[in-house]
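Asker: sequence and predicted structure are below.
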Amino acid sequence: MELLQSILSTWPLLATLLPLTLLYLLLTTLLTYFRPSLRSLPGPFLARISSLPRLWTCYTGSQHLHHLHLHDKYGPFVRVGPNHVSFSNPSLIPVVYSISSKFVKSDFYTLFDIKTPAGAMPTIFSVRDEAVHKGFKRPVAGAYAMSALRELEGGVDECTEIFMGKMEERVGGEVDLGVWVHWYAWDTITTLTFSNRLDFMAREQDIQGIISAINARLKYNSIIGQAPWLHKYIFGNRFAAYLATFIPSLAILNSSKYIVDFTAAQLRHHQSLDSKPPSSPSEGPGHRPKAGYPDMLSRFRRSPALSSSELLSHATGNIFAGSDTTAASLRSIFYHLCLSPSALSTLQNEISTASAKGNLSDPVTFAEAQALPYLQAVIKEALRMHPAVGLLLERLAPSPEGLTLPNGIHLPAGTVVGMNPWVSARDPLVYPSPYTFKPERWLEASEEELKLMERNFLAFGGGSRTCLGKNISLLEMGKLVPQVLRRFEFELAEPGKEWVMEDYWFVQQRELVCRVKRREGGMKEG
């Protein structure tokens, strides 16, 4: 009875607050919907007033396809959020993503910052301030130059040799090629970075659960990154993060510390190698590679300008992105070659001809791979068909000028704008028959057509924020693909079954199950 009287006594207050609250929500919704300039852009109604559509499509791992659908329906400029605009017009690419662009990264990238002993710190990928980015990049840029990476070919060759041996064991059977190229990429990046091949391939497993940890964190970053302010209430909040440690399904999503700790352990391992001779044999974890080449971390450590926290940041960046991009690209290469017998035959003939002329070593060198034009076209086309990143490359319209779109609509400073690499790769005016795998397009294009295709090619980002690890990926792909195809053939185990894709920043593929055959007339184990 007392409870009822208490409720009745507060009813006049509730009766007053409820209409005011509803009025406030209505006004907020209307102000968001009719935000200056953005109100003129087409887009789904709910996306104009809420982040829910972006959160949902990201949660389902399908945002790359969602953006393609939106541009097919609404045109070159689509309002995909209360303050978010996606564009497909290629004329904006050099404006937004050029080296001299004033468009900085949005708060989406804050989710990719890491925690170090010195406190929170961005990685070279996540840093938003362009001046800081330049200073951050300068001490390590040389280690990513192709001339420096080619000194590390011995490490790539060691990993390729293991991969080849594992495929040899499976001739006549089936293999999940997607899993194997992921393990290959992981063994290679840890070898090149730390001189410590962790033997994912040899042990045929996810070592220390690091792949699962990164996949989980990418999922969290991608979803919550659609509304970055949510992070401070979830894993950006100490108490919430602590509670999550008691719930396994949530703890793995908050794996940022685990990833940093994993990298820190690799740094300590690398420092312990200083007392070991560079020529010690590579028989497993804890040994320098056979050739004793200078790994990337050795180059990083030469710079006195790098603090220990910055060194950790750079190494973590390598680990976080150095395998998934390459693995996704390798899957795309082999998958599309399986689906295109004519392209596969042309590439095999190019490899065989070069080998017969004595132009291919065993293993294939990067320089030799560069001299195979059809191989390079296959790699380029596979990256176009399946860009590794499938979310908006978000940038902020600069202050105070904002951005005037080609249709005359002016977007105020602070508007989040961007292009999805999957959208740029499917522009029919740039790439005729964009859903067709056609390596020849890169060889037959005129100079003007090639320039346009290159401008739209965002597989590695663009401008000053082009993926720093681009050359690592190109080195691995250029060497592995011809080496594998000169000895083996792969056929899809279920030709009519498409692979499964999940878009959590990187568009990862699953179920690339293939039958392994030894290529007739191909190389055999020597």
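Answerer: Alright, I've got the coordinates. Quick caveat: nothing in here was measured; it's all calculated off a predicted structure.

Asker: please count neighbours and contacts with C-alpha atoms only from this point.
Answerer: Will do.

Asker: and the nearest residue to residue 333 once chain neighbours are set aside, how many residues sit next to it?
Answerer: For residue 333, ignoring the flanking residues on the chain, the nearest one in space by CA to CA, 6 or more residues apart in numbering is residue 382 at 5.2 Å. When counting by other CA atoms under 10 Å, one arrives at 24 neighbours for residue 382.

Asker: give the helix, strand or coil label for residue 382.
Answerer: When the structure is split into helix, strand and coil by DSSP: H, G, I helix; E, B strand; the rest coil, residue 382 lands in helix.

Asker: quick one, what contacts it?
Answerer: Contacts here follow CA atoms under 8 Å, 6 or more residues apart in numbering; on that basis residue 382 touches 329, 332-333, 336, 437.

Asker: can you lay out those as a markdown table showing neighbour count?
Answerer: Below are those laid out as a markdown table (neighbours: other CA atoms under 10 Å):
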| residue | neighbour count |
| --- | --- |
| 329 | 28 |
| 332 | 26 |
| 333 | 21 |
| 336 | 20 |
| 437 | 18 |
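
Asker: hang on, the earlier thing: distance of the residue nearest to residue 333 from residue 309?
Answerer: Distance, residue 382 to residue 309, using CA to CA, to the nearest Å: 36 Å.

Asker: check it against this one:
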Amino acid sequence: MSFVAPIALAGQVAVACVLFVVCVIVKMVFFVRVARMQRPSISRVPGPRLARWSRLWIAWALRTGRSHEVWVGVNREYGPVARIGPNHVITDDPEITRRILAARSGYVRGPWFDSVRIDPHIPNIVSERDPKKHSRIRAKLAPSFTGNSVATMEPVIDGLIAGWIDTLRKRFASPGQVSFDISSRIQYLTTDIITKICLGDEIGCVKHDRDMHDVLETVEVGNRVCQYFSVFLELNTLLLYLAKIPALRKALFPKVGDKAGVGRLMGIIRQAIEKRDKEEGSPSNDIVSSLLSRGMPKDQIDSEVVIALVAGSDTTSTSVQGTLLSIITNPQVYKTLTAEIRGAMARGNVSSPVIRDAEAKQLVYLQACVLEGLRKFPPLSQLRERVVPEGGDFLGMFHLPVGTFVGLNAWGLQLNKDVYGDNADLFCPERWLVDNPHRLHAMHQTHSLIFGHGSTKCLGTSIAMMEVAKVIFELLRNFEITIANPHKPWSSQCYGIFFQKDFNVRLRPVEDTYAQPPKYEQVILSDS
């Protein structure tokens, strides 16, 4: 999925923290100046009282690690268009969101996106704000994520999933095994898949059962720090100026050859690029080869593939985990889905060792569970602000002047009761099985906003949906899964994207569940 959180400064946490503190001090010194800049047309938009005076309110929301819940609470309390900053509003209205993201709407990406630059002088598909330049980048990337390319990727994905399931069986489902953290293992799988797709070889997280090259740690630390750069835009401007000084650029920004952080990841990508150069003429289906064949410069490939690796690993992992947790904590859903899986297997309607995408799409309850899992736990909560165009615009009941930043409430969109019904807060796959074409159309339209809309819609949507369905199916085909700690099934933190830990489960091979049940000695309680 595209729209990833900023990671460009992941290896420079200390420097970023210092700059953030400086920014906060400057912000407080000029508080009176900020107050004088209040715009009457925006002041009519309701929102938290403190939010109208300072962007520190947004920073507080991000710092909680629960910003997605904060955004939902704001729109529920103040309405579908609410104010969250001096020049910032947020919306959870599906119609407004579609209109803003539509082609030729006049809205453009705001300076929020500058914080997603890997290189200060090379915009990527996420950070590029100019619509025409963005379209040119997208045109070079799109062929790698559509049509025959996706069909070519499926056997690669199937091989990695099959190996992962076998690893789970050997390491965590053998007799005597206790609970284990499945969140990290799902992340290992999605990281191996996206590196195989992008670079031609997986980096081996599943094989070695660890975060190879600290890719996942780099992403988490980078997001934790850099989410503030999307709020305090002065930091981005300052860094762009500092980047003009060669010595400071080397210190502040990642580069090929770094031993850690994003630079280390860029080095791995560059190795794949050099390998393809040496193999010129040899057929290869990975994304690096595709971009080289389309004439994209190596520095640009570094940035684009870093974005793809982050988007294809963390967001897909979160989608799988959120869906899996919802299924295994709802007994009736678990029972219905496993019955569908067993029935399909008995009829010979699924391939082995991994279900084909075309076969998975025929399992209506599986697809309903995937749709509902993504709806209830969208993998992104970033505001992804757009800028009100010349002449201003009416959003809901309010006229917003040119230059106003409009944030998109991804979680709030998927909890809209007018679209999903009064039980929108519940995990209910059955809502996707109703015989009501108009309601289904409205739900699918709103659900698709998880992946963006218009010219900025995620290129990897079909791959992500295929992965989620396959992994959920294969887990439940092969194992009986139970939560180890029902009172706290996992720990999930939000930094624009989500990071799960301690998702501890127990696995029991399905074939064991049909064996003779264990015998227990009768326990007689005395009256004493």
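Answerer: It's in. Here the structure is a predicted model, which is why all the values come from computation and not from measurement.

Asker: what residue in structure 2 is paired with the residue nearest to residue 333 of structure 1?
Answerer: Residue 382 of structure 1 maps onto residue 373 in structure 2 when the alignment is built from TM-score structural alignment.

Asker: what about its match, distance to residue 320 of structure 2?
Answerer: 8 Å.

Asker: spatially central residue for structure 2, please.
Answerer: residue 315 (2.8 Å; CA atoms, centre = their mean).

Asker: before we move on, the earlier item: for residue 497 of structure 1, state which of the contacts of residue 382 of structure 1 is nearest.
Answerer: Residue 497 of structure 1 has its nearest neighbour among the contacts of residue 382 of structure 1 in residue 336, at 13.1 Å by CA to CA.

Asker: which SSE is that closest one in?
Answerer: Using DSSP states H and E, the secondary-structure element containing residue 336 of structure 1 is helix 324-339.

Asker: quick one: that helix aligns where in structure 2?
Answerer: In the comparison with structure 2, helix 324-339 of structure 1 aligns to the range 314-329 (TM-score structural alignment).

Asker: what's in contact with that stretch?
Answerer: Residues lying outside stretch 314-329 of structure 2 but in contact with it, judged by CA under 8 Å, 6+ apart, are 1, 183, 186-187, 190-191, 216, 333-334, 369-370, 372-374, 376-380, 427, 464, 467-468, 471-472, 481-483, 497-500.

Asker: for structure 1, longest helix please?
Answerer: Under DSSP state H, the helix in structure 1 containing the largest number of residues is helix 2-33.

Asker: that one: what's the following helix or strand?
Answerer: helix 45-49.

Asker: any buried residues in that following helix, and which?
Answerer: Using 16 or more other CA atoms under 10 Å as the test for burial, helix 45-49 of structure 1 gives 47-49.

Asker: same check on stretch 224-238 of structure 1?
Answerer: Quick answer for stretch 224-238 of structure 1 (16+ other CA under 10 Å): 224-228, 231, 235.

Asker: got it, and stretch 174-187 of structure 1?
Answerer: Within stretch 174-187 of structure 1, the residues that count as buried by 16+ other CA under 10 Å are 174-175, 177-187.

Asker: now it: which residue numbers in structure 2?
Answerer: When structure 2 is aligned by TM-score structural alignment, the counterpart of stretch 174-187 of structure 1 is residues 179-192.
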